[in-house]
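Visitor: Structure for the following, please:
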Amino acid sequence: MKKIAIETLRAGQAFTQPVYIEGNNLLVPAGIAVRKKDIERLRAWGVQTVFTDGEAVSDAGAQKPAKAGAVKSSAEGGSGEPDAVKVSSHILTLPAVHENKSVYRAYTDLIDRLNTVFGQVSSGVSVEARSIDAIVGRLLQAVRESRVQVIGFILGGAVAGTELAKSSVNAAILATLIAIEMKMPNHRILHIATGALLHDVGMLKLPKEILNKQGGLTEVEAQRMKAHPLYAYKIVCKELLYSEDVGIVALQHHERWDGDGYPRRIAGEAIDISARIVSVADAFEAMVSEKSYRNSMIGYQAMKNLLSDNSRRFDPDVLKAFIRTMGIYPIGSIVLLNNGSIARVTEVHGEAPLRPLIRILIDDFGKAYEQDEGETVDLLSEKSIFIARAVDPKDYAGTT
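Guide: This next block holds a predicted model:
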């Protein structure tokens, strides 16, 4: 394909063949005029060249952009780039969260129940394993019956004040999804979900001044932090009387594929597969959650970080299964489309992680849709529309 410098493009110009951005990302179809807004966006995104096999045609012979599937064309009178649009915060909130639907109440109930268990462990109160088993059973049921919604809660939930319980439930949801994608037998999925739920229980044995410290840890503090998998293993196997299949998750979830982890510095397949799965789930959950020492990442940035691992920290096969499950733009992500619309990712295609299903939240006219009223677009079939970039919901949410 021929390269065309952005500086040479003119508004109203068209080509005899489609024009692309970086491979298969379509800018405009053949014969469709490039808009001034298109050129401005390319510059804003730092794109310097586009590609086409076609020849430029006269501006007079170009067609105006038509509707692309369910998304309105801003060439037909759109209000422009919606980056400046500030909308009522509930527009960007997941409907189940805003309306407190039963599936969201079930999710928050899991967190509350686990938080109670953690409180008992921290206080030295005896905990019966069956109370944890009940939480695991409810979690597995939620994943199987309401998969899309519970994934969305990981990025779009609004649970505060129960950070350890919330991160543990989220990690267990993600680990369960990976195990299902990898076609693990049911008894292994049960062990993985239980182990993921309890993998950080050893944190309860650490001083709060270490857990909540905003600056860097001293060498002594870091060593104490690295002991939490050992504490967790002891709690899981000695106090809660779970089997080694569950305890090994807590013990090994900070081991690394390259052998540079802790506490035992084992590598590769010497690390139990359950722990390898929970390691990926735990890492993603940690990146998308607020911490005392940093802000949360958006889901896309967290996925990019995982993809750049290059077999250092994570089992490549587990990572591939996670990407098939979550996509590059995880369910619940807020994204900016090439036509200027803002949308939420509602489902992913495992075979095409860059082309998820989306629901329009703010169209290219600047119109904001109430909960679930925006059109749903399958980017796998709507080839003229693509995700320009993921965005942070906080950049768009207003104060009402």
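
Visitor: all contacts plus neighbour counts: C-alpha atoms, from now on.
Guide: Noted.

Visitor: Setting aside sequence neighbours, what's the nearest residue to Ser384?
Guide: Nearest in space to Ser384, with sequence neighbours left out and distances taken as CA to CA, 6 or more residues apart in numbering, is Leu26 at 5.7 Å.

Visitor: Now do whichever strand or helix holds that neighbour: distance to the chain's middle.
Guide: Using DSSP states H and E, the element containing Leu26 is strand 25-28. Taking CA atoms, centre = their mean, to the nearest Å, one finds the center of strand 25-28 at 25 Å from the center of the full chain.

Visitor: next one: stretch 203-215
Guide: On CA atoms, centre = their mean, the centre of stretch 203-215 falls 26 Å from that of its chain.

Visitor: and the gap between Val19 and Val50?
Guide: 7 Å (CA to CA, to the nearest Å).

Visitor: ok, these two, which is more surrounded?
Guide: Using other CA atoms under 10 Å as the criterion, Val19 and Val50 rank with Val19 on top: 28 against 21.

Visitor: Let's compare: structure for the following, please.
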Amino acid sequence: MRLVNINYVKDGAVLARPVRNSNGQILLGAGIVLTKDYIEKLKTIGFDVLFVMDNRFEDVEINYAISDKTKEIAYSTVRGITHALEQDPNAEIDAGSVRYAVLNIVQDLLYSSDILSNLTDIIGYDEYTFHHSINTTVLALLLGIEKKYNQNQLIELGMGVLMHDIGKTKISREILNKKGKLLDEEFEQIKNHPLFGYDYIRNNHDFSLLSAHVAFQHHEQWAGGGYPRGLEETEIHEYARIASVADVYEALTSKRPYRDAMEPYLAYEYIIVKAGTQFDPDIVNLFSRAVAPYPTGIGVQLSNKMQGNVIRQNPELPSRPVVRIIADGDVSLDKPIDLDLSSPQNLSIMINKTLNW
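Guide: Coordinates of the predicted model:
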């Protein structure tokens, strides 16, 4: 299978993986032949990428970060709590359901056999608000695992991250989904959501106070200048420093009402460049080891003009995966070639850009 931008999926392509809606229900099953009508409808809903069959990549397995069941549990939890607080700001967050959702995510990640390639499925969703919290939690927990946190620490971190934006229930949807630039007074309202979230969580004694600090501090910056308190360096709790990196990377790689999703490698580079200013350098170092800039399945062009798709990750060198070459410039190859960019003889070859084919 290959990962293809929906704008380049051809009429007659065959789905390699089911397409599910935000509730986890299957819209189109694996093996369905995609017509122009199907493709246009999926674009309208908000899907950015699809997994399609390609006999040149029939041996390539692209693993998901978490199972469909785990996603459904997490989605239902975040949606239910969000709706409850929107209807009654005094409603209590069900900490038990949050803990259960996070525990499922932790278990899925710990048992993953291919942790570098399992972020592919977080690219592009139609319901940003709920999925952002889930995807950010997956990323944060990957960093926590890389940090060698024990299970209790992972649960504390995950519960805080899953609820990190819950304070936005007190912000109007018009402001949250505004396509144009926010007015100063609108941005000031947005800047209140960490405090709102902190109050929600800390007043529930079934949450750790450290989980509450994730919501409170995830917009603080390593060199200062963040909000709501303008904290610096280790004044910011480590959980929140992890959440900050995960939050920004996920936001950049997701479609928003006012912009398209950024390519994963560009978002990856943004995080790396902001080490020491926006982000804790040690956390960025964890990020560079835990996240692949070129997800498995994505199309790439190399510096030698060869083109192909990433088929496997190299955990020791995440930026140098194995690429299956299917074209040399504009000329298709009769037989694909697998090129391991981590091999000494290939170290002069770089990935120039990603392809949407």
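
Visitor: check contacts around the residue nearest to Ser384 of structure 1.
Guide: Going by CA atoms under 8 Å, 6 or more residues apart in numbering, Leu26 of structure 1 touches 18-20, 383-386.

Visitor: circling back to that earlier point, state the span of structure 2 onto which the strand holding Leu26 of structure 1 is aligned.
Guide: Under TM-score structural alignment, strand 25-28 of structure 1 corresponds to no residues of structure 2.

Visitor: which non-adjacent residue is nearest the equivalent of Leu210 of structure 2 over in structure 1?
Guide: Mapped onto structure 1 by TM-score structural alignment, Leu210 of structure 2 lines up with Asp245. Computed as CA to CA, 6+ apart, the closest residue to Asp245 of structure 1 that is not its neighbour in sequence is His191, at 6.3 Å.

Visitor: And that neighbour? What does it align with in structure 2?
Guide: His191 of structure 1 maps onto Glu156 in structure 2, by TM-score structural alignment.

Visitor: now Ile298 of structure 1
Guide: Under TM-score structural alignment, Ile298 of structure 1 pairs with Glu263 in structure 2.

Visitor: Let me see the contact set for its match.
Guide: Residues in contact with Glu263 of structure 2 (CA under 8 Å, 6+ apart) are 253, 354.

Visitor: and what of the one 4 residues further on?
Guide: When contacts are counted by CA under 8 Å, 6+ apart, Ala267 of structure 2 is found next to 249, 252-253.

Visitor: Whichever helix or strand it is part of vs structure 1, mean deviation?
Guide: Assigned by DSSP H and E, Ala267 of structure 2 belongs to helix 264-273. Superposing on structure 1 and averaging over aligned pairs (mean CA distance after the TM-score superposition for structure 1), helix 264-273 of structure 2 comes out at 1.0 Å.

Visitor: Could you check how far the match of Ile298 of structure 1 is from Asp68 of structure 2?
Guide: To Asp68 of structure 2, Glu263 of structure 2 is 24 Å away according to CA to CA.

Visitor: Would you map the helices across the stretch 51-200 of structure 2?
Guide: In the stretch 51-200 of structure 2, the segments counted as helices under DSSP state H, counting those that start in this stretch are 68-87, 95-110, 128-146, 151-162, 173-176, 184-190, 193-202.

Visitor: Show me what Thr354 of structure 2 lines up with in structure 1.
Guide: Using TM-score structural alignment, Thr354 of structure 2 sits opposite Val391 in structure 1.

Visitor: swap that for Pro318 of structure 2, sorry
Guide: In structure 1, Pro318 of structure 2 lines up with Pro353, judged by TM-score structural alignment.

Visitor: Do I have it right that its match meets Ile328?
Guide: Yes: under the criterion of CA atoms under 8 Å, Pro353 of structure 1 makes contact with Ile328 at 5.4 Å.

Visitor: got the residue ranges for the strands in structure 1?
Guide: Taking DSSP state E as the test, the strands found in structure 1 are 2-5, 14-15, 19-21, 25-28, 49-52, 56-57, 334-337, 342-347, 357-362, 376-378, 387-391.

Visitor: Out of those strands, which is closest to Gly137 of structure 1?
Guide: Among these, the nearest to Gly137 of structure 1 by CA to CA is strand 342-347 (24.4 Å).

Visitor: Now do that closest one against strand 387-391, angle only.
Guide: Comparing the axes of strand 342-347 of structure 1 and strand 387-391 via axes from the mean of the first three to the mean of the last three CA atoms, to 10 degrees yields an angle of 90 degrees.

Visitor: ok now strand 342-347 of structure 1, how far from the chain's centre?
Guide: Strand 342-347 of structure 1 has its C-alpha centroid displaced from the chain centroid by 12 Å (CA atoms, centre = their mean).

Visitor: quick one: contacts of that strand?
Guide: 82, 148, 152, 329-337, 356-364.

Visitor: Check stretch 88-96 of structure 2 too.
Guide: 81, 84-85, 170, 200-201, 204, 206-207.

Visitor: Repeat that for stretch 235-242 of structure 2.
Guide: Contacts for stretch 235-242 of structure 2 (CA under 8 Å, 6+ apart): 140, 143-144, 157, 210-211, 213-215, 217-218, 220, 222, 279-280, 283.

Visitor: Now with 6 Å, please.
Guide: Here stretch 235-242 of structure 2 makes contact (CA atoms under 6 Å, 6 or more residues apart in numbering) with 140, 157, 214, 217-218.

Visitor: corresponding residues in structure 1 for that stretch?
Guide: Stretch 235-242 of structure 2 maps onto residues 270-277 of structure 1, going by TM-score structural alignment.

Visitor: how about the helix holding Ala267 of structure 2: buried residues?
Guide: Within helix 264-273 of structure 2, the residues that qualify as buried are 264-268, 271-272, counting by 16 or more other CA atoms under 10 Å.

Visitor: rewinding a little: out of Pro353 and Ile328 of structure 1, which sits in the busier spot?
Guide: The residue with more neighbours, out of Pro353 of structure 1 and Ile328, is Ile328; 25 against 18, by other CA under 10 Å.
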